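**Student:** I would like to see how this sequence folds:
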Amino acid sequence: MTTTLDTVPRTTADEDLTVVPVRHWGRWIAAGAALLSLAGLVGSLATNANLRWDVVGNYLFADLIFDGLATTLWLTVASMALGLSLGTLVAVMRLSSNPVLLSMSSLFVWVFRGTPLLVQIIFWGYAGALYQHVKIGVPFTDITFVQADTNDLLTPTVAALLALGLNEAAYASEIVRAGIQSVDVGQTEAAHSLGMRPALTMRRIVLPQAMRVIIPPMGNETINMLKMTALVSVIAAHDLMSNIQDVYAQNYQVIPMLVVASLWYLALVSLLSVPQAWLERRYGRGTGRTERATALGRLLGRARLVGGRPKNAKETMR
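**Tutor:** Sure, this is the predicted structure:
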C-alpha cells in the first residue's frame, strides 16, 4: 500500500541548492577607492623628506618625552578622579529638593561649563595676579589662621589639575544626573519601603543601575581629558605637549615634533579604549547591547560568517 507521503512529488526544496550571497559591488568599489586613497596618503607621508622621520625616531623615545607622558597621565587620572567625585556630588545636589543646594550646583555647572577650558587654565595659572596670598581665617576680620603665597601654592601642575578637574566636574555632573534619572523611580521607592536610607539606596540600588548609562559617555570624557591636557602647555605645566614645544622652540622642527606628540596621543587613546570597551560590556550585560560594535569586531564576525556559511539547503536544515 502506498502512503500519501510516497505520492507527493519531489520539490526543489529537497534538491541541493547552492546558496549565493548577495554581491554589493558598490560597497567593494567604495572600499577599494578608500584603500587606494589611504595607501597614497601613507606613501606620500612616508616618502616626504620634509617630514624628517629621522628626527621623529630620535625623539620618539627620548627621556624628555617620557617625563611629559608621566605628567600627562597623572593629570588625566587625577583630573578625572576629581571631576567624577565632585561631579557626582553636584549631580546629587541638582536632584535635591533643597533650593539652596539646587541653586549652588546649578551656578557651578553654569560657570564652569559656560566658560572655555583654555580661559580657566590661564585664570588658575595666573591667579596670583588676583590674590597675592591665600588666607584662611574669620571673614571680614583681620584674624588669619593659615596664610600662603599664591604662586607657591598654585604651581603650574596644581593650577592645571584644578582647571581640568573643575571643568570636568561640570560635565560629569550632567552625565551622572542623566544616569540617575534613567533608573526607574520604583527602584528607589522599593528600597525605601525595605527601610534603606537614601544614601544607601543611592550607593547600592541607583548608581549600579545608572552605570550602564554613565560608563559610555564617561569613557569618552576620559579620552577627551587625555587630549585636553595639551592645553596646559600655555602655563608650562611640563606635560607632553609642553615638552614638545620646548624642543621645537630650539631645533625648529615643528612638524616632526608634532608627529611625535600625535603618535603618543594615539597610542594612549588606543590603550584607554580597551578598558572602556570592557566596562561597557560589564555594565551592559543583559541589555542586548554587549555585542562588539567596533569595525574590527564586525570584520571578524563577517569572516566567521563567510567561513562557516552552509553550502546547500540540506546543510542548513541539519
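**Student:** going by C-alpha atoms from here, please, whenever you check contacts or count neighbours.
**Tutor:** Fine.
**Student:** what number of residues lie near residue 178?
**Tutor:** For residue 178, the count of nearby residues is 15 (other C-alpha atoms under 10 Å).
**Student:** ok, residue 166 - contacts?
**Tutor:** By C-alpha atoms under 8 Å, 6 or more residues apart in numbering, the contact set of residue 166 is 82-83, 86, 112.
**Student:** for the host helix or strand of it, list every residue counted as buried.
**Tutor:** According to DSSP states H and E, residue 166 maps onto helix 156-182. For helix 156-182, a neighbour-count test (16 or more other C-alpha atoms under 10 Å) marks 156-157, 159-177, 179-180 as buried.
**Student:** cool, stretch 68-76 as well?
**Tutor:** Result for stretch 68-76 [16+ other C-alpha under 10 Å]: buried residues 68-69, 71-76.
**Student:** re the thing from before, who wins for neighbours among the contacts of residue 166?
**Tutor:** residue 83 (24 neighbours).
**Student:** give me the spatial nearest neighbour of it, chain neighbours excluded.
**Tutor:** The spatially closest residue to residue 83, leaving aside those adjacent along the chain, is residue 169, at 3.9 Å (C-alpha to C-alpha, 6 or more residues apart in numbering).
**Student:** again with residue 136
**Tutor:** With C-alpha to C-alpha, 6+ apart as the criterion, residue 136 has its nearest non-adjacent residue at 5.1 Å, and that residue is residue 146.
**Student:** for that neighbour, which three-state class applies?
**Tutor:** The three-state assignment at residue 146 reads strand, by DSSP: H, G, I helix; E, B strand; the rest coil.
**Student:** OK, contacts around it?
**Tutor:** Neighbouring residues of residue 146 by C-alpha under 8 Å, 6+ apart: 135-137.
**Student:** this one as well, want them side by side:
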Amino acid sequence: MDVLLDNTDIFIRGFQNTLLLFAFSAVASLILGTGLAMLRVSPVPVFRAAGATYVTIVRNTPLTLVFFFFVFAFPLLKIISQDDFTPFLGAVIALSLYTAAFVCEVIRSGINTVPAGQMEAARAVGLTFGQTLTSVVLPQATRSVVPPMISTFIALLKNTTIASGFSVVEAGAIRDYLSERGEDVLVGLLWVAVAFVVLVIPLTLLQRVLEKRWSVAR
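**Tutor:** Coordinates of the predicted model:
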C-alpha cells in the first residue's frame, strides 16, 4: 500500500489521462466507424472499395506504427499548427483511427444480421439508403452490435497504455515515474493492473447484462 499511497499524485494523473484518452477516442472511433460501416454496405462499388481498403490497411498495421506516424510525422504535414498539436492529440487521433476499423466491422456484422427483406421493404416505400440504415437497419442491429462493441472498447482502454511510449503521461507511464522516485516498480505495476481490472469490470458487467436481456427478448 505504501507505493500507492506515497505516489497517489502519479496514479491519479496517469489514470485521469487514460480515461480522457479512452473517452475521446471511443466517441471519435464510434462516429468514424459507423461512417465506414455505411460505406462497407453501400450499393456504390467505389464506396464499398474505399471502406474495405481502409479497414484492411488499418487492421493489419501495428498500432505502434500508427502512433509513430501521428505523433511524429503528422505534425510535419502542418495540417494542424504545431503550436496546437500535442502528443495527447496525436494519441487520440491514432487510437480513434485504429479503433474505427474494428468498430466498422462490428457494426457491419450487426447490419448483416438484419434480414434483407427489411431493407427491401424500406426501399420499396421510398426511403433512401441513408434513411433505411438509420431508421430501419441500425436500430434492429443494435442488439447484435452492442456486446461485441463493448469488447472493442475494452481493447481500446488497454491500448491507451501504448501512448506512454510517445510522451503522453497516462497509466502506462506510471512505471517510469516510480522508477525515478526509487519506488518498487513491480508493486507499482501490480497496482496499475488492479486499476485496469477495476475499470474493465463495469464494462464487462454491462456487456453481460445486455447480452442476457436481449437474448431473452429474442
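**Student:** on that earlier part again, mind giving me the PyMOL command for buried ones among the contacts of residue 146 of structure 1?
**Tutor:** Buried members of the contacts of residue 146 of structure 1 can be picked out in PyMOL with the line below, counting by 16+ other C-alpha under 10 Å:
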select buried, resi 135
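**Student:** before we move on, back to that, residue in structure 2 paired with the residue nearest to residue 83 of structure 1?
**Tutor:** Under the alignment (TM-score structural alignment), residue 169 of structure 1 pairs with residue 100 in structure 2.
**Student:** one more: residue 111 of structure 1?
**Tutor:** Going residue by residue (TM-score structural alignment), residue 111 of structure 1 aligns to residue 57.
**Student:** distance of its match from residue 89 of structure 2?
**Tutor:** 22 Å (C-alpha to C-alpha, to the nearest Å).
**Student:** quick one: the residue nearest to residue 83 of structure 1 and residue 86 touch, right?
**Tutor:** Yes. Residue 169 of structure 1 is within contact range of residue 86, at 5.7 Å (criterion: C-alpha atoms under 8 Å).
**Student:** where do the helices of structure 2 begin and end?
**Tutor:** Taking DSSP state H, the helices of structure 2 run over residues 2-6, 8-40, 45-59, 63-68, 87-112, 116-124, 129-132, 138-159, 174-180, 185-217.
**Student:** of those, which stretch is the most buried?
**Tutor:** Compared across the helices of structure 2, helix 87-112 shows the largest average neighbour count, a mean of 23 (mean count of other C-alpha atoms under 10 Å).
**Student:** can you pull up the most central residue in structure 1?
**Tutor:** In structure 1, the residue lying closest to the centroid (C-alpha atoms, centre = their mean) is residue 220, at 2.1 Å.
**Student:** aligned counterpart of it in structure 2, please.
**Tutor:** Under TM-score structural alignment, residue 220 of structure 1 pairs with residue 151 in structure 2.
**Student:** gap between its match and residue 133 of structure 2?
**Tutor:** In terms of C-alpha to C-alpha, residue 151 of structure 2 sits 23 Å off from residue 133 of structure 2.
**Student:** try residue 92 of structure 2
**Tutor:** 28 Å.
**Student:** what of residue 126 of structure 2?
**Tutor:** Taking C-alpha to C-alpha, one finds residue 126 of structure 2 at 13 Å from residue 133 of structure 2.
**Student:** do residue 67 of structure 2 as well
**Tutor:** Distance from residue 67 of structure 2 to residue 133 of structure 2, by C-alpha to C-alpha: 33 Å.
**Student:** swap in residue 188 of structure 2?
**Tutor:** Per C-alpha to C-alpha, residue 188 of structure 2 is found 48 Å from residue 133 of structure 2.
**Student:** was I right about residue 79 of structure 1 contacting residue 167?
**Tutor:** No. Here residue 79 of structure 1 lies out of contact with residue 167, judged by C-alpha under 8 Å, at a distance of 9.1 Å.
**Student:** residue contacts, the counterpart of residue 17 of structure 2 in structure 1?
**Tutor:** Under the alignment (TM-score structural alignment), residue 17 of structure 2 pairs with residue 71 of structure 1. Under the criterion of C-alpha under 8 Å, 6+ apart, the contact list for residue 71 of structure 1 reads 238-240.
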